[in-house]
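>>> Okay, sequence plus prediction incoming.
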Amino acid sequence: MEFLKAYLDLGIFGLLGLMGFIALWITIERVLFFRALKIKEFEHGAYLHIEMTRHLTTLSSIGANAPYVGLLGTVGGILITFYDLGQQQSIDTGSIMLGLALALKATAAGIALAIPCIMAYNGLMRKVDVFNALYRAQHPSSTLNKPAVN
């Protein structure tokens, strides 16, 4: 339990920090990619779509899972709070509230990371949709214009 007390915040916030760094890197890389994108260089719309959506699944996954990583930290913090209270064998409402309040900071951090990740993902997917539409407009015979055959 002492190991958990010592390294819970470091582990959770370290993981959230790494996720945030990766999300920022992907977002910047994709924005720069879209600025330099020349759809005329692609001979097939599928290749264009593959290139445009590269790394976006990772960005979406970070946005979707960051709150869960934060929640894991909160559950660990609550576990530590209750363990410490059990060791003291006394009920001090101040220490309970302090422990619970500190535990919730991990969830707040996870949500704070998730919101801009999902916003960036949605914005980038909008760019993908726009470029796909432009490609279809320039290549009317493209397979992107034909309905899927079942």
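Yep, it's here. From a predicted model like this one, the values you see are computed outputs, not experimental measurements.
>>> all contacts plus neighbour counts: C-alpha atoms, from now on.
Fine.
>>> what's the distance between residue 94 and residue 132?
Look at residue 94 and residue 132: by C-alpha to C-alpha, to the nearest Å, they are 57 Å apart.
>>> Who has more neighbours out of those two?
Neighbours per residue, other C-alpha atoms under 10 Å: of residue 94 and residue 132, the larger number sits with residue 132, 20 against 9.
>>> Could you verify my assumption that that one touches residue 45?
Yes: judged on C-alpha atoms under 8 Å, residue 132 makes contact with residue 45 at a distance of 7.4 Å.
>>> Could you list which residues are in contact with residue 78?
99, 100, 103 (C-alpha atoms under 8 Å, 6 or more residues apart in numbering).
>>> any idea how far residue 97 is from it?
10 Å.
>>> Repeat that for residue 106.
15 Å.
>>> ok, the two, which is more surrounded?
Remark: of residue 106 and residue 97, residue 106 carries more neighbours, 28 against 12, as counted by other C-alpha under 10 Å.
>>> How about that one, nearest residue that isn't a chain neighbour?
residue 70 (4.4 Å; C-alpha to C-alpha, 6 or more residues apart in numbering).
>>> so that neighbour is in which element?
helix 56-88 (DSSP states H and E).
>>> now the helix or strand just after that helix, how far from the centre of its chain.
Toward the C-terminus, helix 56-88 is succeeded by helix 93-138 as the next helix or strand (DSSP H and E). On the basis of C-alpha atoms, centre = their mean, to the nearest Å, helix 93-138 sits 6 Å off its chain's mean C-alpha point.
>>> packing partners for helix 93-138?
helix 2-36, helix 45-52, helix 56-88 (3 or more C-alpha pairs under 8 Å, 6 or more residues apart in numbering; DSSP states H and E).
>>> Dump those to CSV, plus distance to residue 122.
Output for the helices and strands packed on helix 93-138, formatted as CSV (distance: least, C-alpha to C-alpha, whole Å):
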stretch, distance to residue 122
helix 2-36, 11
helix 45-52, 13
helix 56-88, 9
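>>> Burial-wise, tell me which of these comes out on top.
Neighbour counts (mean count of other C-alpha atoms under 10 Å) averaged over each of these peak at helix 56-88, with a mean of 19.
>>> what angle separates that one from helix 93-138?
170 degrees (axes from the mean of the first three to the mean of the last three C-alpha atoms, to 10 degrees).
>>> Below is structure B, check it against A:
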Amino acid sequence: MTLDLLASTINFAGETGGLDPVKLFLDADIVVQAIMAGLLLASVWVWTIIVTFMLRMGSVQRRCDEYEEGFWEAQNFETYQKERKRGDVPMGKVAGAGLGEFRRNATGRVDPEGARQRIALIMNSAVGEEADKLSERLNFLATVGSVAPFVGLFGTVWGIMKSFFDIGAQQNSSLAVVAPGISEALFATAIGLFAAIPAVIAYNRFSHRVNGFEARLQRFADHLHAALTRQLEQH
């Protein structure tokens, strides 16, 4: 029966000049159309996130490269921070958090061990905040990647149910009657996969990049923490 159904679907496609996505959408049931439209909107948003993330991540990495190179060459970290006015760079925010805590602990007599812990804590917090900002939209990719195939499958099941209902109403069990409706229903699953596949690939790839960038920020924070605590011990 499966082979007969596929053959009927192929014959239907051949008679209509091939599978026309627009015609499949327009001829589908209103419920299936709503599911298709939702999946298409999700796919558009997925690709928007992919493009914007790539552009943003590239810009952030270039600015961080430039900032870090100049930062370690500077004679005075705070002067460099003020002159360059790069507080919007993730590394600049981490450095700003550490330098601010350093200034608060450098005046008066403080517990060196407590000061080291506070500086490390506030910089680690800044690292986490910057990583969260970069990954704030990635959860949508994960959601689409896991949910879209099932949403498309629901549309397929609904369309197939309607096709079999039409068979009963017309009292015609010919596969040629049900094949067009099943083709429209299966199109919903195809759109679901079209939205899910790039979302899953992008989520895995971008999560790896964010994790790598967070590790880079953490290394920068560790090096700065060591430099600041050495200065703190000299006071």
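Perfect, thanks for sending it. Nothing here was measured: the structure is a model prediction, and the numbers come from that model.
>>> Please state their TM-score.
For this chain pair, the superposition-based TM-score is 0.82 by TM-score structural alignment, normalised by the length of the first structure; 138 aligned residues with a C-alpha RMSD of 1.9 Å.
>>> related to what we said a few turns ago, the helix holding residue 70 of the first structure vs the second structure, mean deviation?
Helix 56-88 of the first structure differs from its equivalent in the second structure by a mean of 1.0 Å after superposition (mean C-alpha distance after the TM-score superposition for the first structure).
>>> so that helix corresponds to what in the second structure?
Counting by TM-score structural alignment, helix 56-88 of the first structure lines up with residues 138-170 of the second structure.
>>> So what's the gap between the matching stretch and the chain middle?
24 Å.
>>> same question, stretch 47-63 of the second structure
How far stretch 47-63 of the second structure lies from its chain's middle: 11 Å, per C-alpha atoms, centre = their mean.
>>> Now do it: everything it contacts.
Contacts for stretch 47-63 of the second structure (C-alpha under 8 Å, 6+ apart): 89, 90, 134, 137, 138, 202.
>>> Turn these into TSV, including distance to residue 55 of the second structure.
Output for those, formatted as TSV (distance: C-alpha to C-alpha, whole Å):
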residue	distance to residue 55 of the second structure
89	15
90	16
134	12
137	14
138	14
202	14
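>>> Just the closest of these to residue 15 of the second structure, please.
Closest approach to residue 15 of the second structure among these (C-alpha to C-alpha): residue 202, at 38.4 Å.
>>> what about the closest one, distance to residue 33 of the second structure?
With C-alpha to C-alpha as the criterion, residue 202 of the second structure and residue 33 of the second structure are 27 Å apart.
>>> Now check the first structure for the residue matching residue 10 of the second structure.
For residue 10 of the second structure, no residue is aligned by TM-score structural alignment.
>>> Show me what residue 24 of the first structure aligns to in the second structure.
By TM-score structural alignment, residue 24 of the first structure lines up with residue 47.
>>> distance of its match from residue 118 of the second structure?
If you go by C-alpha to C-alpha, the gap between residue 47 of the second structure and residue 118 of the second structure works out to 41 Å.
>>> Which residue, neighbours along the chain excluded, lies closest to the residue nearest to the spatial centre of the second structure?
The C-alpha lying nearest the average C-alpha coordinate of the second structure belongs to residue 138 (C-alpha atoms, centre = their mean; 2.5 Å). Using C-alpha to C-alpha, 6+ apart and skipping residues adjacent in sequence, the residue nearest residue 138 of the second structure is residue 203, 6.2 Å away.
>>> That neighbour matches what in the first structure?
When the first structure is aligned by TM-score structural alignment, residue 203 of the second structure is paired with residue 121.
>>> tell me the contacts of residue 39 of the first structure?
Residue 39 of the first structure is in contact with 48, 131, 135, counting by C-alpha under 8 Å, 6+ apart.
>>> right, I mislabeled it, should have said residue 147 of the second structure
Listed by C-alpha under 8 Å, 6+ apart, the contact set of residue 147 of the second structure reads residue 196.
>>> try 10 Å
141, 153, 192, 193, 195, 196 (C-alpha atoms under 10 Å, 6 or more residues apart in numbering).
>>> List the contacts of the nearest residue to the second one once chain neighbours are set aside.
Spelled out, that is residue 153 of the second structure. Excluding the flanking residues, the one nearest residue 153 of the second structure by C-alpha to C-alpha, 6+ apart is residue 189, at 5.1 Å. Going by C-alpha under 10 Å, 6+ apart, residue 189 of the second structure touches 35-36, 39, 148-157, 195.
>>> which one of those residues is nearest residue 15 of the second structure?
residue 156 (22.5 Å).
>>> How about the contacts made by the closest one?
By C-alpha under 10 Å, 6+ apart, the neighbours of residue 156 of the second structure are 32, 35, 150, 162, 181-190.
>>> Serialize those to CSV and add fields for distance to residue 83 of the second structure.
Formatted as CSV, these follow (distance: C-alpha to C-alpha, whole Å):
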residue, distance to residue 83 of the second structure
32, 59
35, 54
150, 54
162, 69
181, 67
182, 66
183, 64
184, 62
185, 62
186, 60
187, 58
188, 56
189, 56
190, 54
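>>> ok, average deviation of stretch 9-25 of the first structure from the second structure?
Stretch 9-25 of the first structure differs from its equivalent in the second structure by a mean of 1.3 Å after superposition (mean C-alpha distance after the TM-score superposition for the first structure).
>>> ok, back up a step: please report how far the residue nearest to residue 106 of the first structure lies from residue 64 of the first structure.
From residue 70 of the first structure to residue 64 of the first structure the distance is 11 Å (C-alpha to C-alpha).
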